[in-house]
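Enquirer: Whatever this is, show me its structure:
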Amino acid sequence: MPLICRGHRNVYVGETIRSRVRIPLVVDSNEPEDIPERLRELGVEIEVRKIAPGDYVLGPVGIERKTLNDFFNSMVRKRLFEQVQRLRDAYPQPLVILEGDLAEISTFRSPQAILGALLVLETTERVPVLTTADKGQTALLLSILWKRQEKGAAEYGLRHKPKAMSLEQRQRFVVEGLPSIGETLARSLLERFGSVRAVFSASEEDLKKVPKIGDIKAAEIVRLSNAAYEGDQKHFDDETSDADS
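Expert: The predicted model follows:
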């Protein structure tokens, strides 16, 4: 299926964004491994780390990748436009990649709802939607974007807090900073333990009771929560003692 790129005046893929000095394409650590592998094969300089919101970041461009199933499930759970709003708040140039065979839309329970949501994103929300056939084509699209980036593009914060978040959204935002925890797992953890503090204080055994939190994720969460800070530390009691003396 050919790659489709719908035109928008704010899309970061214009003729003027060629560059000799390129910043890395930042890839969220939760993305399938074959996409960053393919990006490396295509000569793209990448950096894999946790991103929230979005799945890929290139300067001011924040990109959310969704398969058709992801897109439909986000609609059913009424989270699609919340996710898009967070992307818009975090990055000057939000972009959605819809991955899959568009002919399959007719096989979903409510194809008209999917098409309606795409229409709203494009016309009302003014968020460009690019469609790709599969992960390989997604990697190809990202490589083209990376090779055409603007010289000296600034690297924006990768966990930029959107404006006017509710308490629930701020709590999820904090928990999403844990290793391999995205929005869905952050929500599940908070529903299970009831507070951010309780999530960070939970034992490995309790964490593993949450669906999709296996041994590795549980161990990583506990290790990070209990690890000493490795940066420079100021001991305020010591400073007070020095001042008194």
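
Enquirer: switch to C-alpha atoms for all contacts and neighbour counts from now on
Expert: OK.

Enquirer: okay but residue 94 is in contact with residue 58, surely?
Expert: No. Residue 94 is beyond contact range of residue 58, at 10.5 Å (criterion: Cα atoms under 8 Å).

Enquirer: To compare against the first, here's the next sequence to fold:
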Amino acid sequence: MSLSVVVDDREPPAVAEAVRAHADVDAVASRRLASGDVVVGDVGIERKTLSDYVSTLLGRSAPDLYDQVRRLSEAHPHSYLLLEAELPADGDEGVPAAAVRGSAASITARFGTPVIPCSDLDRLVDMAVRLGRKHVEEPSTPALPNGSVTTLGAPTAKRMYGCIDGVGTDTAGRLYEAYPAVADAVAASPEELMRIDGVGPKRADAIYAAFRDGG
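Expert: Model prediction:
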């Protein structure tokens, strides 16, 4: 399935170039967006480097992070905040790691907008395209063989879990029951993931890696 993607014209050129290079993208337009940095159909995506995320979280730069996410969630049926980095360790960017995880959990719970760490720009773009594709596919379309989730009406976090290779409908449901907030699943260790019925060592490692390697 080929997709059309819109990239905000204030984004660095490398963002549009990475989107254009993606195999599933048919067309890329660049224009000023009222909210978000990348739009794929009904999916609005806010891209943040770790520095940007922390600056807007702490009010070092405008607009406020929560206001940005609120506008994003109001403007698009489906919204995500993709972090062009890993979740930080204590001391990174001068903010406790727990504060970043807490804000990610708060954003997910308050706005239904998952915060997903994507390591680098290429993985971020790949995640954005995958999310956009999942929201426009018919439920019967097996484009991601091991990652189809029940329905497009399922909770956002549950649909996201279903995008992980090797995670089917049942496992996505159990993951969602254990971790309704994506940020909590991101923070879980493989050992903690293995406590979920049906998640063995290999699947736990795959889930753990997906949140750190862009899936």
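
Enquirer: Stretch 68-82 of the first structure spans what distance, first to last residue?
Expert: With Cα to Cα, to the nearest Å applied, stretch 68-82 of the first structure spans 17 Å between its terminal residues.

Enquirer: Show residues contacting it.
Expert: 98, 99, 100, 105, 114 (Cα atoms under 8 Å, 6 or more residues apart in numbering).

Enquirer: For the first one, which non-adjacent residue is spatially closest?
Expert: Counting by Cα to Cα, 6 or more residues apart in numbering, residue 131 is the residue found nearest to residue 98 of the first structure once chain neighbours are left out, at 4.7 Å.

Enquirer: Name the nearest residue to the spatially most central residue of the first structure, sequence neighbours excluded.
Expert: Closest residue to the average C-alpha location of the first structure: residue 54 at 2.4 Å, with Cα atoms, centre = their mean. Nearest residue to residue 54 of the first structure, sequence neighbours excluded (Cα to Cα, 6+ apart): residue 64, at 4.7 Å.

Enquirer: The second structure: which residue goes with that neighbour?
Expert: Under the alignment (TM-score structural alignment), residue 64 of the first structure pairs with residue 46 of the second structure.

Enquirer: can I assume its match sits in a strand?
Expert: Yes. Looking at residue 46 of the second structure with DSSP: H, G, I helix; E, B strand; the rest coil, it is inside a strand.

Enquirer: Just confirm the residue nearest to the centre of the first structure is within a strand.
Expert: No. Counting by three-state DSSP, residue 54 of the first structure is located in no strand; its state is coil.

Enquirer: just checking, it touches residue 66?
Expert: No. Contact criterion Cα under 8 Å: residue 54 of the first structure and residue 66 do not qualify, at 10.2 Å.

Enquirer: Next, show the common contact partners of those two.
Expert: If you check residue 54 of the first structure and residue 66 against Cα under 8 Å, 6+ apart, no residue is contacted by both.

Enquirer: re earlier: quick check: of the contacts of stretch 68-82 of the first structure, which lies closest to residue 136 of the first structure?
Expert: residue 99 (9.9 Å; Cα to Cα).

Enquirer: who's in contact with the counterpart of that closest one in the second structure?
Expert: Taking TM-score structural alignment for the superposition, residue 99 of the first structure sits opposite residue 84 in the second structure. Each residue near residue 84 of the second structure by Cα under 8 Å, 6+ apart is listed here: 47, 48, 49, 50, 117, 118, 119, 120, 121, 124.
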